[in-house]
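[1] When you get a sec, could you give me coordinates for this:
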Amino acid sequence: MFAAALAAGTALAATCVAAQDYPAQPITIVVPFSAGGPTDTVTRLVAQAMSEDLGQQVVVQNVGGAGGTLGAGQVAAAANDGYTLLLHHIGMSTAPALYQSLPFDPQTDFAPIGLVTNVPMTIVARRDFEPETMADLITHIQENGENITYANAGIGAASQLCGLLLMDALDTRMTEVPYQGTGPAMTDLLGGQIDMMCDQTTNTTSQILAGEIKAYAVTTPERVAALPDVPTAAEGGLENFELAIWHGLYAPAGTDPAIVERLTTSLQAALANETVAQSFADLGTYPVPADQATPDALAQTLAAQTELWAEVIAAAGVSAQ
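    As a prediction, this is how the structure comes out:
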């Protein structure tokens, strides 16, 4: 018994020392989507600011595939030493309803660190698409349905969820064209190979402002400051159509609470960084306030959103398997 107690005490002391010395090496944030996409853009801004605060390099690693579940599963199985993190969006709450079997449980296999941002969505189309206004678009979709091609980044992606809600709201199906990320989807939209998509402002704002794509609406109650001329969906005639893509930072379950606390304070410092705030604003979004960049706030959001999306996805009959 004495030997066991001694061993336990030694292990605890080693853990405390490790937490005090943290971080002693570079940290990796896994983005479960392709490079150049909206979640990747958000992560790289946050990672740079966290690097400055932590005094260690924070590296972004893209592990795309399976609607974000591949990268999330990799982090769930990683060592819980604080050196492998996950920055994921709303897909953490939709995965349990979309996938019949997951290699992880979003609510038990991760240690929440904090919310990062809530990104508005934009309903956009190729610049020569016939409808001129949101009202025109609604009529065009209802009249042409499956003759319209609609791009998304695959099952569970924010772009797919937005499209699902849009088609349900209009009671009309379009032809979905899945891509390996919104980067290549945007390329085809710019090239005119695809008619429409619905994606985060972090991936569409610059193209909208440059006139390279046509914007019909934002999915927020208020207009987005970076896109003042783009009406809300409600202003365009689509009532009760609101969707913001929340993002959160996670560590593997069992990560030392002292390390989680250090990462939370670093995340809060990054979100308070003026450069990050301005970069977010230029992309049509904003950092969450400090009281939302916390483990409790992220855990509560994840639980509530998981319950909400389970009902929506079940009603739509959508499944990834």
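[2] Please count neighbours and contacts with C-alpha atoms only from this point.
    Noted.
[3] which stretches of this structure form strands?
    27-31, 58-62, 84-88, 110-126, 149-152, 175-178, 196-200, 213-218, 244-252 (DSSP state E).
[4] which residues touch the second one?
    For strand 58-62, the external contacting residues (C-alpha atoms under 8 Å, 6 or more residues apart in numbering) are 26-35, 40, 43-44, 47-48, 50-51, 71.
[5] Just the buried residues out of the residues you listed, in PyMOL syntax.
    Applying 16 or more other C-alpha atoms under 10 Å to the contacts of strand 58-62 leaves a buried subset, and the PyMOL line that selects it is:
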select buried, resi 27+28+29+30+31+32+33+34+35+40+43+44+47+48+50+51+71
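[6] coming back round to it: Serialize the strands of the chain to CSV and add fields for distance to Ala18.
    Formatted as CSV, those follow (distance: least, C-alpha to C-alpha, whole Å):
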stretch, distance to Ala18
strand 27-31, 14
strand 58-62, 18
strand 84-88, 15
strand 110-126, 18
strand 149-152, 43
strand 175-178, 44
strand 196-200, 39
strand 213-218, 46
strand 244-252, 16
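[7] which one of those lies closest to Asp21?
    strand 27-31 (13.6 Å; C-alpha to C-alpha).
[8] ok now the closest one, how far from the chain's centre?
    14 Å (C-alpha atoms, centre = their mean, to the nearest Å).
[9] Give me the residues contacting it.
    In contact with strand 27-31 (C-alpha under 8 Å, 6+ apart) are residues 39-40, 43, 47, 56-64, 71-72, 75, 82-88.
[10] here's the other one to compare against:
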Amino acid sequence: MRIPRRLLATLAATVLFSPLAFSQAFPNKPIKAVVPFAPGSATDQIGRAFAAEMVKVLGQPIVVDNKPGVNGMLGAAEVAKAAPDGYTILIGTNSTNAALKFLQKTLPYDQDTAFAPVGYMGSVPLIVGINNDVPAKTLKEFVDMAKAKPGQVTFASASTSQLVSSEMLSSMAGVKMTNVPYKSGPAAMTDLIGGQVNMFTADFAVMLPQVKGGKVRGLAVTSSKRSAAIPELPTVNEALGLKDYELIAYFAVFAPAGTPPDVIAKLNQAVNAAANSKEVQDKFAAIGFAVEPGTPEALAQRGRLETAKWGKAIKDAKIEPQ
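    Next up, the predicted model:
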């Protein structure tokens, strides 16, 4: 039996343009990964390393696009309004996907519903560092100095982690310090080295090389346990005799809400392959980066817990939304 050419063409078009065919073809063009922080930041370094490994699974280039500003809000907003097709993804953090709604009076998107979780990348602790000319050798000595000069001691911040960690430290230690905001972590580090600010609490990617190089003085780590990357530094809890101080920055991939589940699954496969790769693990082991591959559902659950945790931390530190 012969099938008319017109019918064959119709059947071919139906298969070619069906949703199934589209999803099977993903990805068939470059993907844009929005990093909501400046080049050189920890988010940028980790995002680029993951992107390089994800390409091996996806078979398409991933173009990293830095969109810094407002603690990551500008970059996150761009992804929130992007087409939900998997071709625009967010290298998100605790800032963009947990804390921002407590730090901003209004957001241009609903933080809880604007994104589809894709995959968890990992986490890093932070280091409390001070300018070398500050006359304090330990965190307790620095806190005592701040107590003697209420409001005169300054700290830099360019992200939610940096701001909240410092304000938490101030609140729990019973001191008053003045925040000096920056647009990027590297810019804040430049001013810490130059003495324009006294203290900066930043992730290992930004802080550890400067501590190791003797350009700034590391005082403590923000995790609940000492880091193998720099075991000589005590935790904040050890240094100040506290019990409940802990703040760790994390990184994860998100897509716009409404992205098809099969596209999410393909992206998740690529994220997990990157997290498990020797290249990524070796590259960031020295900065205390702990990978933790998992499912989109696991990331969604983690997101709910982290949002509650950061909300409490911001409230306890008495940080007012801007």
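[11] TM-score them against each other, please.
    Once superposed, chain against chain, the TM-score is 0.91 (TM-score structural alignment, normalised by the length of the first structure); 309 aligned residues with a C-alpha RMSD of 2.0 Å.
[12] Identify whichever of the strands of the first structure lies nearest to Ala4 of the first structure.
    Here strand 244-252 is closest among the strands of the first structure (C-alpha to C-alpha), at 26.8 Å.
[13] Comparing that closest one with the second structure, how large is the average distance?
    Superposed on the second structure, strand 244-252 of the first structure shows a mean distance of 0.8 Å to its aligned residues (mean C-alpha distance after the TM-score superposition for the first structure).
[14] the inter-axis angle of that strand versus strand 110-126?
    150 degrees (axes from the mean of the first three to the mean of the last three C-alpha atoms, to 10 degrees).
[15] Counting by contacts, list what strand 244-252 of the first structure packs against.
    Packing contacts for strand 244-252 of the first structure, counted by 3 or more C-alpha pairs under 8 Å, 6 or more residues apart in numbering; DSSP states H and E, involve helix 69-76, strand 84-88, strand 110-126.
[16] Need the ones you listed in JSON lines (columns: distance to Ala8 of the first structure).
    Converted to JSON lines, these look like this (distance: least, C-alpha to C-alpha, whole Å):
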{"stretch": "helix 69-76", "distance to Ala8 of the first structure": "25"}
{"stretch": "strand 84-88", "distance to Ala8 of the first structure": "25"}
{"stretch": "strand 110-126", "distance to Ala8 of the first structure": "23"}
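[17] The first structure: which residue goes with Asn71 of the second structure?
    Aligned by TM-score structural alignment, Asn71 of the second structure pairs with Gly67 of the first structure.
[18] is it true that that match touches Gly154?
    Yes - using C-alpha atoms under 8 Å, Gly67 of the first structure is in contact with Gly154, at 6.1 Å.
[19] quick one: which of the two has more around it?
    Gly67 (25 against 22; other C-alpha atoms under 10 Å).
[20] the longest helix in the first structure is where?
    helix 295-316 (DSSP state H).
[21] what's the average distance of that one to the second structure?
    Mean deviation for helix 295-316 of the first structure: 2.2 Å (mean C-alpha distance after the TM-score superposition for the first structure).
[22] List of residues touching that helix?
    Contacts for helix 295-316 of the first structure (C-alpha under 8 Å, 6+ apart): 90, 92-94, 96-98, 107, 111-115, 168, 248, 264, 291-292, 319.
[23] what about burial for these, which qualify?
    90, 92-94, 96-98, 107, 111-115, 248, 264, 292.
[24] Trace Ala49 of the second structure over to the first structure, please.
    Checking TM-score structural alignment: Ala49 of the second structure goes with Leu45.
[25] picking up where we left off before, let's see the PyMOL selection covering just the buried ones among the contacts of strand 27-31 of the first structure.
    Listed next is the PyMOL selection for buried residues among the contacts of strand 27-31 of the first structure, using 16+ other C-alpha under 10 Å:
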select buried, resi 39+40+43+47+57+58+59+60+61+62+63+64+71+72+75+82+83+84+85+86+87+88
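[26] Against Val134 of the second structure, how distant is the counterpart of Phe241 of the first structure in the second structure?
    Correspondence of Phe241 of the first structure to the second structure, assessed by TM-score structural alignment: Tyr245. As judged by C-alpha to C-alpha, to the nearest Å, Tyr245 of the second structure and Val134 of the second structure stand 24 Å apart.
[27] and what of Pro30 of the second structure?
    From Pro30 of the second structure to Val134 of the second structure the distance is 48 Å (C-alpha to C-alpha).
[28] Identify the residue spatially nearest to the residue nearest to the spatial centre of the second structure, adjacent ones excluded.
    Nearest to the mean C-alpha position of the second structure, by C-alpha atoms, centre = their mean, lies Thr93 at 2.9 Å. Nearest residue to Thr93 of the second structure, sequence neighbours excluded (C-alpha to C-alpha, 6 or more residues apart in numbering): Phe251, at 4.5 Å.
[29] Same check on Gly211 of the first structure?
    Nearest to Gly211 of the first structure is Arg127, by C-alpha to C-alpha, 6+ apart, at 7.4 Å.
[30] what residues are up against that neighbour?
    Arg127 of the first structure neighbours (C-alpha under 8 Å, 6+ apart): Leu190, Gly192, Gly211, Glu212, Ile213, Lys214.
[31] Try it again at 7 Å.
    Glu212, Ile213, Lys214 (C-alpha atoms under 7 Å, 6 or more residues apart in numbering).
[32] got the buried residues for stretch 284-295 of the second structure?
    Phe284, Ala286, Ile287, Gly288, Phe289, Ala290, Val291, Pro293, Gly294, Thr295.
[33] which residues sit in contact with the fifth one?
    Shown in contact with Phe289 of the second structure (C-alpha under 7 Å, 6+ apart): Gly122, Ser123, Val124.
[34] number of nearby residues for the aligned residue in the first structure for the last one?
    Using TM-score structural alignment, the equivalent of Val124 of the second structure in the first structure is Val119. One way to gauge burial is a neighbour count; for Val119 of the first structure, by other C-alpha under 10 Å, it gives 27.
[35] Run through the residues that contact Val119 of the first structure.
    So Val119 of the first structure contacts Gln200, Thr201, Ala244, Ile245, Trp246, Thr285 (C-alpha under 7 Å, 6+ apart).
[36] Need the max-distance pair from those.
    Thr201 and Trp246 (12.4 Å).
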